[in-house]
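Chemist: Sequence and predicted structure are below.
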Amino acid sequence: MELDVAGRTVRLSNPDKVYFPERGFTKLDVAEYYLAVADGVLRGLRDRPTTLQRFPDGVEGEFFYQKRAPKGLPDWLPTARIAFPSGRSADEICPTEPAAVLWAANLGCLTFHPWPVRRSDTDHVDELRIDLDPQPGTDFRDAVRIARELRAVLEEQGLRGWPKTSGGRGVHVYVPLVPEWTFTDGRHAVIALGRELERRLPGRVTTAWWKEERGERIFVDYNQMARDRTIASAYSLRARPRATASTPLTWEELDDALPEDFDLRTVPARFAEVGDPHAGMADEAFRLEGLLELYERQVAEGAHGELPYPPDHPKAAGEPTRVQPSRARKKT
C-alpha cells in the first residue's frame, strides 16, 4: 500500500506482517504509530546521522544495525559521512522529513539510533546524553530516584536536563549543547556527573565499566557518549513484547511513570493530547566548561584520569587495562 506522508508518497510492503506477536501488532500498526508521532520522532532525528535497528521478521526474529545508507536510498533523503573509531567511514542517513521515518519503517526499522551530532558537523556533539541503566537487583523506580539527584547536579551547573523513558527499565536524560565539544569532552562530562552521583549517593550509583563490579546499583553508562555509541531516539519503539516506546516526559511526570504505560497504542493518544514535552529542547543550548572543570578536579583529587572505552575503540592515553578484573586476578 502507499502512504501519504506530508505530501510525499511512501510505499509500505507487506502491511499485514506481524511484528509484535504477543499483541498482534503489524507492520501497518508500526507505520501508523510513526505517522502519529512524526513531529516528535523527527525532532530527535532531524539532520542527525542515524543507525537503523532493523527487524525484518518482527521482534522474535533476527535483527541487525544498518549503519551504512542502504541501497535504493531515495534521492530526497540526505546522508552524512561519519568516521568510526577504527578510522573507517560510512555514509549514514540523516532524516529531514517525516517520510524518512516511514521509509525506514518499511525496511523493518523499529528503533532509531541517532548520533549526538548534526550532519553539518559530525565531530562536535550538540547533545549530552546520560543513560541511567538499572543493574540486576534494581529497576526503573531506582533509576528515577537517581534521575532526581542528577537533575539537581545539572541545575547546580547551570544546565537543564530533559528526561525520557528508555522503553525498558532505564531513564535517559538529555542536555542540549552548543556544538563546540568533542566526543571525548562529552564522555568526560558524563563521567564527572557519574562520579558526583556516586559521591552523593554511595552504594546506589556506579560508573564501573565491568559488570562484575557494578553490584545492585544504577550504572551511569558514560560510554554512550563515545563515538559511534548511540541511544534509542525519542519515540522509538523497542523490541519488547508490549511494543514499548522511549517516551519524553516532564520531570513532574517522571515520578509516577511506568515504562509499560508508554507503547505503540498509548503514545499516539498521549502525543495528540499533550504534544511533545521535549519540543523546547530546540530553544536551548548549554556549555560544558563547568562539567569539564569538575572532571579535572575529580582527577586532581585522585579519581582515575580515564575510564575504559568499548573494546572496538583505540586505546586512550591513561586508560586502564581492558582486562576483566576477575581474569586479571587469575593471571597474577
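Modeler: That came in fine, so what should we check first?
Chemist: Could you use CA atoms for every contact and neighbour count after this?
Modeler: Fine.
Chemist: where does Thr51 fall, helix, sheet strand or coil?
Modeler: Using DSSP: H, G, I helix; E, B strand; the rest coil, the structure places Thr51 in strand.
Chemist: Test my guess that it contacts Phe112.
Modeler: Yes - assessed by C-alpha atoms under 8 Å, Thr51 is found in contact with Phe112 at 6.2 Å.
Chemist: Same drill for these two, tell me which one is more crowded.
Modeler: More crowded of Thr51 and Phe112, by other C-alpha atoms under 10 Å: Phe112, with 27 against 24.
Chemist: Need the three-state assignment for that one.
Modeler: Secondary structure, three-state DSSP: Phe112 is strand.
Chemist: Contacts only, for it.
Modeler: For Phe112, the contact set (C-alpha atoms under 8 Å, 6 or more residues apart in numbering) comprises Thr50, Thr51, Leu52, Gln53, Ala232, Ser233, Ser236.
Chemist: which residue sits closest to it, ignoring its sequence neighbours?
Modeler: Leaving aside its chain neighbours, Phe112 sits nearest to Leu52 (5.2 Å; criterion: C-alpha to C-alpha, 6 or more residues apart in numbering).
Chemist: How many neighbouring residues does the one you found have?
Modeler: 26.
Chemist: What of Ser86?
Modeler: Residues lying near Ser86 (other C-alpha under 10 Å) number 9.
Chemist: Distance check, it against Asp228.
Modeler: From Ser86 over to Asp228 the distance is 10 Å, taken as C-alpha to C-alpha, to the nearest Å.
Chemist: SS state for the residue most central in space within the chain?
Modeler: In the chain, the C-alpha nearest the mean C-alpha coordinate belongs to Ile231, at 1.8 Å (C-alpha atoms, centre = their mean). Three-state call for Ile231 (three-state DSSP): coil.
Chemist: One more to weigh against that first structure:
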Amino acid sequence: MTPITEVEGRRLALSNLDKVLYPAHHFTKGEVVHYYATTAGSLLAHLHNRPVSFLRFPDGPDGQLFFTKNVPPGTPDWIGTAEVPHSDGPARQVLVQDLATLVWAANLVIEFHTPQWQADAPGQADRLVIDLDPGSPATVVECCEVALWLRERLAADGIEAFAKTSGAKGLHLLAPLERTPSADVTAYAKRLAVEAEQALPRLVTHRMTKSLRPGKVFVDFSQNAAAKTTATPYTLRARPDPAVSTPVTWEEVTDCQNPAQLHFLAGDIAPRLQDYGDLLAPLLNPNRARALP
C-alpha cells in the first residue's frame, strides 16, 4: 500500500520508499525524498520562479533516464506551472515553489535543471554560468586551476563569481547579473572562454570537438543560451553514488589537489549548510547583481 503523507496541507502519495536507487551505497528512494526535504530551505531559493526541467531516474542511475521539460502526466492541479516559450511553440513547465511541490517532485526521483532566467522574464538572464568540463585524464583539479583564472578575469570586469561542483566530474561558475538578454550573456561567456584558451592553451579548449578535449578543460559557455538549463545547486545527480551539485568555497577550489576533495554526497550537505550556510546566497541578492561590461 502506498503511504500517504501530508506536507503543508497537501496529501502526497509516496511510492516505493524502500527501493534501493544507489546500490553501492544502499541509498534508497526514501533517502532521496528525505535529502530533498531537509535541504529545502536552500534548494527552494534556487528553484524559485525558474521553470524546472526534470531528469528522472526512477530505477536508479543504471536504469532508464527520462529528460522532460513538459509538466509530467498525473501532476496534481495544485502544482504551480509557467508558460515557457519553446522553438516549437509555448509549453507549460513546473515551478517548484514550496516544500509540498519539492516532495512531490522528489517522489519522481529526479535531478533538477533550471535556466539562467526567471519565469516572469524568459530569455532575460539574471545569472551567468560557465561549465568547466574536464576531458580525461584531466579532472576537477584542472577545472579548479581554470576556475581561479576565470574568477580573476571576471573580477576585472567587476563581476563576482561563485563556484559549485557539477555533481559529476566538473565545476560550475556562477555570477549574479542585472537582467540581460541571454544571447548577450552567451556572447560574453564565449569571449571569456576564448580568452581562457589563449591564456591557458595547455589546459583549456572552448570548443566542444571531442578530439580536442582529452586532458583539457572544456569551458562551456553555451548553457547561457535561453533554451539551455544547468543542474540546480543542491540537486542530486544520476551518478553511481548519490552525488550532489554542491556550492564550494574559493579556499576549497584553491586547495584542491585530488578529485575526492570536491566530491560531495547527500549526507555531506546538511553539515556543510550548518558550517557555511548557502554559499550561493549572493546569487539571490539583487544588490549583488552587476551589468555586463
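Modeler: Now that the structure is in, tell me what you want to look at. All values reported here derive from a predicted model rather than from experimental measurement.
Chemist: Got a TM-score for the pair?
Modeler: For these two chains in superposition, a TM-score of 0.92 is obtained (TM-score structural alignment, normalised by the length of structure 2); 286 aligned residues with a C-alpha RMSD of 1.7 Å.
Chemist: quick revisit: quick one: residues contacting the residue nearest to the residue nearest to the centre of structure 1 when sequence neighbours are not counted.
Modeler: Excluding the flanking residues, the one nearest Ile231 of structure 1 by C-alpha to C-alpha, 6+ apart is His113, at 5.6 Å. Going by C-alpha under 8 Å, 6+ apart, His113 of structure 1 touches Thr50, Thr51, Leu52, Gln53, Thr230, Ile231, Ala232, Ser233.
Chemist: Also Leu292 of structure 1?
Modeler: Contact partners of Leu292 of structure 1, counting by C-alpha under 8 Å, 6+ apart, are Asp185, His188, Ala189, Ala192.
Chemist: Wait, Leu55 of structure 2 touches Gln64, no?
Modeler: No - judged on C-alpha under 8 Å, Leu55 of structure 2 makes no contact with Gln64 at a distance of 10.2 Å.
Chemist: more crowded one of those two?
Modeler: Leu55 (20 against 10).
Chemist: And the closest residue to the more buried one other than its chain neighbours, which helix or strand is it part of?
Modeler: For Leu55 of structure 2, ignoring the flanking residues on the chain, the nearest one in space by C-alpha to C-alpha, 6+ apart is Phe67 at 4.4 Å. Per DSSP states H and E, Phe67 of structure 2 falls inside strand 66-68.
Chemist: Pull up the aligned stretch in structure 1 for that strand.
Modeler: Mapping strand 66-68 of structure 2 onto structure 1 (TM-score structural alignment) gives residues 64-66.
Chemist: on average, how far is the matching stretch from the matching bit in structure 2?
Modeler: When structure 2 is overlaid, stretch 64-66 of structure 1 sits 1.0 Å from its aligned residues on average, using mean C-alpha distance after the TM-score superposition for structure 1.
Chemist: Okay, buried residues for that stretch please.
Modeler: Within stretch 64-66 of structure 1, the residues scored as buried using 16 or more other C-alpha atoms under 10 Å are Gln66.
Chemist: before we move on, back to that, dump the contacts of His113 of structure 1 to TSV, plus distance to Ala38 of structure 1.
Modeler: Shown next, in TSV, are the contacts of His113 of structure 1 (distance: C-alpha to C-alpha, whole Å):
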residue	distance to Ala38 of structure 1
Thr50	16
Thr51	17
Leu52	16
Gln53	18
Thr230	20
Ile231	18
Ala232	15
Ser233	12
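Chemist: Just the closest of these to Pro134 of structure 1, please.
Modeler: Nearest to Pro134 of structure 1 among these is Ile231, at 15.1 Å by C-alpha to C-alpha.
Chemist: Identify the residues contacting that closest one.
Modeler: When contacts are counted by C-alpha under 8 Å, 6+ apart, Ile231 of structure 1 touches His113, Pro114, Gln224.
Chemist: The last one: neighbouring residues, count only.
Modeler: Burial measure for Gln224 of structure 1: 21 neighbouring residues, criterion other C-alpha under 10 Å.
Chemist: Spit out the contact partners of Arg8 of structure 1.
Modeler: With C-alpha under 8 Å, 6+ apart as the criterion, the residues that contact Arg8 of structure 1 are Ala99.
Chemist: where's it relative to Glu97 of structure 1, distance?
Modeler: 10 Å.
Chemist: again with Arg54 of structure 1
Modeler: For Arg54 of structure 1, the distance to Glu97 of structure 1 (C-alpha to C-alpha) stands at 20 Å.
Chemist: still on that earlier bit, which elements pack onto the strand holding Phe67 of structure 2?
Modeler: On a contact count with 3 or more C-alpha pairs under 8 Å, 6 or more residues apart in numbering; DSSP states H and E, strand 66-68 of structure 2 meets strand 51-56.
Chemist: and the aligned partner of Ser211 of structure 2 in structure 1, how many residues sit next to it?
Modeler: When structure 1 is aligned by TM-score structural alignment, Ser211 of structure 2 is paired with Glu212. If you count neighbours by other C-alpha under 10 Å, Glu212 of structure 1 ends up with 10.
Chemist: Next, Glu212 of structure 1: secondary structure please.
Modeler: helix.
Chemist: Now do the same contact list for it.
Modeler: Residues near Glu212 of structure 1 by C-alpha under 8 Å, 6+ apart: none.
Chemist: With Thr246 of structure 2 instead?
Modeler: Thr246 of structure 2 is in contact with Lys164, Thr165, Ser166, Gly167, Pro233, Tyr234, Phe264, Ile269, counting by C-alpha under 8 Å, 6+ apart.
Chemist: quick one: terminal-to-terminal distance for stretch 152-165 of structure 2?
Modeler: Start-to-end span of stretch 152-165 of structure 2 (C-alpha to C-alpha) is 19 Å.
Chemist: Which residues outside it are in contact with it?
Modeler: Applying C-alpha under 8 Å, 6+ apart, the external contacts of stretch 152-165 of structure 2 come out as 151, 171-176, 192, 233, 244-250, 262-263, 279-280, 290, 292-293.
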